[in-house]
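Enquirer: I'd like to go over a predicted model; first the sequence, then the structure.
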Amino acid sequence: MAPSRFVRVRIVLHPRDDLLRQARRDWADKPELRESYRTFRPNVERVISQIASRGGRRLKLRYLGTGKNNAGSNAAPQP
């Protein structure tokens, strides 16, 4: 097979590429956004950590997904 003189490359953008570009632009242009992120990020990470563990112990999930794993808990089923 002879090498082609012209190579066609197809670029596939994310369906929400415009939104992602705007978010990156806002991050670069707005220092108050970065300051707010640095203020609240540690608290969000802590809450996620507390939710992911029970009694200070990490949960060991038996099944993939959420339906079967939540079957024995008192939590409401996830839609």
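Expert: The structure has been received and is ready for your questions. Numbering: from 1, shown residues only.
Enquirer: rest of the way, CA atoms for contacts and neighbours
Expert: OK.
Enquirer: Help me confirm that residue 38 is found in a helix?
Expert: Yes - judged by DSSP: H, G, I helix; E, B strand; the rest coil, residue 38 forms part of a helix.
Enquirer: put this beside the first:
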Amino acid sequence: MPTQALLPLLLLCVLLLQAQGGVRKRRSTKKEMQQTQLPREIKICEKPVNIHMCRRPCAYDKECQANNICCSTFCRNICMNIL
């Protein structure tokens, strides 16, 4: 292809991109923003754990109810009362 044809072809590509609205940035939803925030470090549970407590899995503290934290045990990360 001759070099004279490259410039009009490049101009055509730029015009087509602008006609389509260009490159758009997608807005982040609230849920996506929460997922991108790194959870707090999960620490080992300091209290002894009963097997029935393993039914309350969690990934971070916000998933637990008030006065509970997410901590690591032998079965998985669980919500445990801090009091």
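Expert: In hand now; what should we look at? These numbers come from a predicted model, not from an experiment.
Enquirer: List the TM-score for the superposed pair.
Expert: Once superposed, chain against chain, the TM-score is 0.25 (TM-score structural alignment, normalised by the length of structure 1); 37 aligned residues with a C-alpha RMSD of 4.2 Å.
Enquirer: For residue 38 of structure 1, the count of nearby residues, please.
Expert: When neighbours are defined as other C-alpha atoms under 10 Å, residue 38 of structure 1 has 11 of them.
Enquirer: who's in contact with it?
Expert: Contacts here follow C-alpha atoms under 8 Å, 6 or more residues apart in numbering; on that basis residue 38 of structure 1 touches nothing.
Enquirer: Quickly note the distance from it to residue 18 of structure 1.
Expert: 25 Å (C-alpha to C-alpha, to the nearest Å).
Enquirer: what do you get for residue 53 of structure 1?
Expert: 36 Å.
Enquirer: got it, and residue 58 of structure 1?
Expert: With distances taken as C-alpha to C-alpha, residue 58 of structure 1 is found 38 Å from residue 18 of structure 1.
Enquirer: now swap in residue 52 of structure 1 and tell me
Expert: Residue 52 of structure 1 is 33 Å from residue 18 of structure 1, by C-alpha to C-alpha.
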